[in-house]
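Q: Structure of the sequence below:
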Amino acid sequence: MSFRSGAGQLRTFCKSVKPSLRAYGVSGQRFVSQSAAHKNTAVSFEAPSIANKMAAHVDPPSSVAYLKTLSKPELFSLGIIGCVTTSKLLLNFVIKIFPYVPVFFVKLLVSKLYCGGDTVAEVRECGKQLQKRGISNMMLSLTIEDAEGVKNVDIGYIVNETIRSVHEVLKPNMLQQLETAVDVNDVAPGYIALKPSALVANPAQVLLNFNNPEWKAQRDELVKNCAAITQTVYDLNHQLLKKYPSRKAPFFVSTIDAEKYDLQTAGVYELQRILFEKFNPTSSPIVSCIGTWQLYLTDAVQELQAELERAERDGYKLGVKLVRGAYIHSEPNRETVIQPTKRASDINYNSVMTKVIADLLAKGSKSTYGHLVVASHNYYSQILATEQLAGKDHSYGKCNVVLGQLLGMADNVTYDLIKNHGARNIIKYVPWGPPLETKDYLLRRLQENGDAVRADNGWPLIKAVAKTLF
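A: As a prediction, this is how the structure comes out:
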């Protein structure tokens, strides 16, 4: 069956898979890998019929409906993006010359599409604009980072600015909506993204030596900085919970972003665990911290399963952000640490996602998974999650599943989920900060998400922009 003919066929498809998804999702089976580390865990994940469902594809909706909501300057900027992504050769050329493009030129042409602004005031305004589109909240990310340890950045400044953005952007954005909401659970949480490589000097070596006693002082500094920000989130959550006791989801969430594989396995997973134990005790009705698992990694399922068992044993809840992965072009050992095919990554991602959602729906506040962010531009994954949550309004499980995409990317998917599927649990990842740093962020997006950018844009985007304008 073709899905190009519109929402009617898509709804028919969703209805056809709904019974099997429910039967699959609430079975209670855990995703335990039976294979050795660095082997493809996806192939034996489920029976072939389920694997086919997990790897299915639905063409994303046309961009025209969303583009009609934009201003002419925004359409012009998107037209430029369309032009530079018409071919892989041209995109690679743009990536090479991008570091030499003047900052003012980048800001004038494309920054506003993908970045929240340079200042707190500009980011607040970005939040208001997102609300007008039906996107109730953001995952804020101060873009200053120094993974290679060569910038000599002011770590204290990053910590203080991040805390300030919680108080001066996320908090007013949340309070304004809570005061007018029919149901306080209709407002998605506000998130603050913490990049471990931005929160300690010489971050790569600190993470690689996270459990080395000789690096204890530096490790403790990283933990202290992450904990200071997360403590702000935790305190605000419990203050607001007293005022809004019917709230089932966090008001704010501290999010540990993923790093490259060697840093992730050597230090980031352990960093997440330390914060989970401190800020997500089972005695708390809501979690305040989530970590990130990259499902294109061959051992991500094993890592998540091991963390689930630790959480159940040690009395804390997991907060989970699921991504496919962002370092496919820069991982030095791609052939061993990353799934061999896109299909295998899709199976891994959708299988884990549906199982976590099923656990949250079945067990509610008793689930060891306290919160889930489905961070994906893949239309099928987003539809799969939305369909699984259908009819579960106001349940603990549904309130604690949020869909997310990067600002400026997959906006046609976001628009469709809101307008045609009634989704309210949507956020956008919003980077902000000094212009030079946001330029570096845009370069990383081109490098790490270049294939996705090209697939989403190129000639189809140019044609859609032209159709919208003329």
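
Q: When you work out contacts or count neighbours from here on, use the C-alpha atoms and nothing else.
A: Fine.

Q: now stretch 400-418: how far from the chain's centre is it?
A: 10 Å (C-alpha atoms, centre = their mean, to the nearest Å).

Q: Show me what it is in contact with.
A: For stretch 400-418, the external contacting residues (C-alpha atoms under 8 Å, 6 or more residues apart in numbering) are 60-63, 65-66, 113-115, 133-134, 188, 248-250, 357, 360, 370-377, 379, 382-383, 423-431, 453, 456.

Q: let's see 7 Å
A: 60-63, 66, 113-115, 134, 249, 371-377, 379, 423-430 (C-alpha atoms under 7 Å, 6 or more residues apart in numbering).

Q: again, but for stretch 313-329
A: So stretch 313-329 is contacted by 260, 276-277, 280-282, 287, 289-296, 311, 334, 345, 349, 368-376, 448-449 (C-alpha under 7 Å, 6+ apart).

Q: Show the end-to-end separation of that stretch, please.
A: 37 Å (C-alpha to C-alpha, to the nearest Å).

Q: For it, list every residue counted as buried.
A: For stretch 313-329, a neighbour-count test (16 or more other C-alpha atoms under 10 Å) marks 316-328 as buried.

Q: can you check stretch 221-234 too?
A: For stretch 221-234, by 16+ other C-alpha under 10 Å, it's Leu222, Val223, Asn225, Cys226, Ala227, Ile229, Thr230, Gln231, Thr232, Val233, Tyr234.

Q: Stretch 156-175 too?
A: 158-159, 161-166, 168-171, 173-174.

Q: same deal with stretch 263-274?
A: Result for stretch 263-274 [16+ other C-alpha under 10 Å]: buried residues Leu263, Gln264, Thr265, Ala266, Gly267, Val268, Tyr269, Glu270, Leu271, Gln272, Arg273.

Q: this one next, for a side-by-side:
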Amino acid sequence: MRSRIVTRAQPLRVARIQACAPITTTPTSTPFRRKEAAVQPRIQTQPQNRVFKELPLSDLVRTLSVLSVAALPAPLLSAIIGFVRRHSSSIVSSRILSWPIRRTFYKAFCVGESKSEIAANIATLRSRGINGVVLSFAREAKLDGSETNAAAGKEDLALKSWVASNIETISQVSSSDYIAVKFTGAGAKAVQAMQNFKYTDSTMVDGLKALKEGMFEVCEFAKQRGVKVMVDAESSLHQPAIDYLTLEAMAKYNTEGSALVFNTYQMYLKASLENLKSHLQIASSKGYTMGIKLVRGAYIYVEPDRAGIIQDTKPDTDAAYDEAVDMLLRGTHTTTEKPWTAEVMLATHNTQSVDTAMSLFRSRPAGKQPVQKLVFAQLMGMADEISMKLANDIKAISAETKANDVSVYKYSVWGSLEDCLLYMLRRAEENQDAAARSRVTAGLMLKEIGNRFAFWR
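A: Alright, predicted model coming up:
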């Protein structure tokens, strides 16, 4: 859910689902045109209101402390991250070392460990105008070869554990929330099947049978609870299998006029826009509602080979993201196919994307549209000024129009300090690429603190 600087890379060939020809869209003028030279997103530094007015002073101080670490020179920050990753077990077991991490980074990025703590933190977010959470279990699979495939005839314990953890995550949230699912968390056997997947090879499709059944078990429980299932994008090495599994789940669970299952499209990949169009065509032909989350991308630095599959520049990624948003919110589609319908989440920390998408959604002609509701999302602990401003704007719009077709969510994880440590390290690494965003957030928070202590105003 973030914006990353894109560099040129080395080739990678991956399998792609080509069940239908891509949708062709009618060229239209778009409000998203950016100047090619503009590498940094436009950031709104003069909000109309004090967006952090409702945050307690303790939250402001904690976030500023986290941002101050993220603002360290890149070599120093990388050295700190590397040290923490190597000695994570010792750090977690030390009360002296774990206490400041728990009070700062953990509370900033993670929603909690116990059911009561998670419920209280989600309730706090809702009290501030955030509609809910996209929640994921923080523990991740070890993909370093330390896990071995289950012997023939034995239960795949890693897959069973993955299903159980996702079901437990569903039990932590309410019917207005989402859970985030990572297929690589299902263990080494599932990951190997995903890497071997080829859509045209029936034996490779059969290799995903157990993972597909596990996914359907998760979806069944989510359906009973009214919770939506957001499938996270991952490395392009695994993405073809992820697309296949998610489309299969959509065809089964998105058939009642709404989306239970969502797929994620990372626009730093050159193929993502055409894949999105193709998947809309598949959904249209099969008569189900597409669930779509758009991100610029989270896995760009773990791609094994990059040239040919990665956008050449950051503005190219922006342009692809903007074109996808424009296509979805304008509702363009081919005249020879049935109209498509979709539910859309825009996961972005880019102010220009948020402002323009909101304007485009609000200015659509009256009548039935393929996208009836629009959801924005930001990572918990990041881009809080965007989330809070959206919450204020949505509240004002709802009071005026009585409409509830736009909402804002926070993506977070739950689990123990040890489970969440790897996730927090990734967030710290991401903040290195979001230096401009961090400075704006810190500036607005410092200004808010100044307003509270300026008694003469």
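
Q: Now the TM-score, please.
A: Superposed pair, TM-score by TM-score structural alignment, normalised by the length of structure 2: 0.76. Supporting alignment: 394 aligned residues with a C-alpha RMSD of 3.4 Å.

Q: Name all residues that make contact with the residue nearest to the spatial centre of structure 1.
A: The centroid of structure 1 falls nearest to Ala375 when counting by C-alpha atoms, centre = their mean (3.4 Å). Under the criterion of C-alpha under 7 Å, 6+ apart, the neighbours of Ala375 of structure 1 are Lys321, Leu322, Val323, Leu403, Gly404, Gln405.

Q: in structure 2, which of these remain in contact?
A: Retained in structure 2 (both residues aligned by TM-score structural alignment, their matches' C-alpha atoms under 7 Å) from the contacts of Ala375 of structure 1: Lys321, Leu322, Val323, Leu403, Gly404, Gln405.

Q: what's the closest of the residues you listed to Pro19 of structure 1?
A: Leu403 (22.1 Å; C-alpha to C-alpha).

Q: What is the three-state secondary structure of the closest one?
A: strand (DSSP: H, G, I helix; E, B strand; the rest coil).

Q: That one maps to what in structure 2?
A: Aligned against structure 2 by TM-score structural alignment, Leu403 of structure 1 finds its counterpart in Phe376.

Q: list the buried ones in stretch 128-143 of structure 2?
A: Within stretch 128-143 of structure 2, judged by 16+ other C-alpha under 10 Å, the buried ones are 128-141.

Q: er, stretch 373-387 of structure 2 actually
A: 373-387.

Q: can you check stretch 200-220 of structure 1 too?
A: Buried, per 16+ other C-alpha under 10 Å, within stretch 200-220 of structure 1: 200-210, 218-219.

Q: who touches the residue in structure 1 that Thr169 of structure 2 lines up against in this structure?
A: Superposed on structure 1 with TM-score structural alignment, Thr169 of structure 2 falls opposite Ser165. Contacts for Ser165 of structure 1 (C-alpha under 7 Å, 6+ apart) come out as Val120.

Q: Which secondary structure element is home to Ser165 of structure 1?
A: Applying DSSP states H and E as the criterion places Ser165 of structure 1 in helix 155-165.

Q: Comparing that helix with structure 2, how large is the average distance?
A: Once fitted to structure 2, helix 155-165 of structure 1 is off its aligned match by 2.7 Å on average (mean C-alpha distance after the TM-score superposition for structure 1).

Q: Please enumerate the strands of the stretch 51-200 of structure 1.
A: 137-142, 190-194 (DSSP state E, counting those that start in this stretch).

Q: quick one: the longest one aligns where in structure 2?
A: This means strand 137-142 of structure 1. Strand 137-142 of structure 1 maps onto residues 132-137 of structure 2, going by TM-score structural alignment.

Q: Distance from that stretch to the middle of the chain?
A: Worked out by C-alpha atoms, centre = their mean, stretch 132-137 of structure 2 lies 10 Å from the chain centre.

Q: what's the mean distance for that stretch versus structure 1?
A: Looks like 0.9 Å for stretch 132-137 of structure 2 (mean C-alpha distance after the TM-score superposition for structure 1).

Q: Give me the contacts around that stretch.
A: 122, 126, 165, 169, 176-181, 409-415.

Q: quick revisit: could the buried residues of stretch 200-220 of structure 1 be laid out in a markdown table, adding distance to Ala306 of structure 1 and secondary structure?
A: Formatted as a markdown table, these follow (distance: C-alpha to C-alpha, whole Å; DSSP: H, G, I helix; E, B strand; the rest coil):
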| residue | distance to Ala306 of structure 1 | secondary structure |
| --- | --- | --- |
| Val200 | 27 | coil |
| Ala201 | 29 | coil |
| Asn202 | 29 | coil |
| Pro203 | 25 | helix |
| Ala204 | 24 | helix |
| Gln205 | 25 | helix |
| Val206 | 23 | helix |
| Leu207 | 20 | helix |
| Leu208 | 20 | helix |
| Asn209 | 21 | coil |
| Phe210 | 19 | coil |
| Gln218 | 26 | helix |
| Arg219 | 22 | helix |
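
Q: State the number of residues packed around the closest residue to Leu170 of structure 1 other than its chain neighbours.
A: In space, and not counting its chain neighbours, Leu170 of structure 1 is closest to Gly190: 5.7 Å by C-alpha to C-alpha, 6 or more residues apart in numbering. Neighbouring residues of Gly190 of structure 1 were enumerated by other C-alpha atoms under 10 Å; the total is 24.

Q: what does Arg30 of structure 1 give?
A: Around Arg30 of structure 1 there are 13 other residues, counting by other C-alpha under 10 Å.

Q: and what of the one 3 residues further on?
A: Taking other C-alpha under 10 Å as the neighbour definition, Ser33 of structure 1 ends up with a count of 19.

Q: so Ile179 of structure 2 sits right up against Gly226, yeah?
A: No: between Ile179 of structure 2 and Gly226 there is no contact under C-alpha atoms under 7 Å: 11.0 Å.
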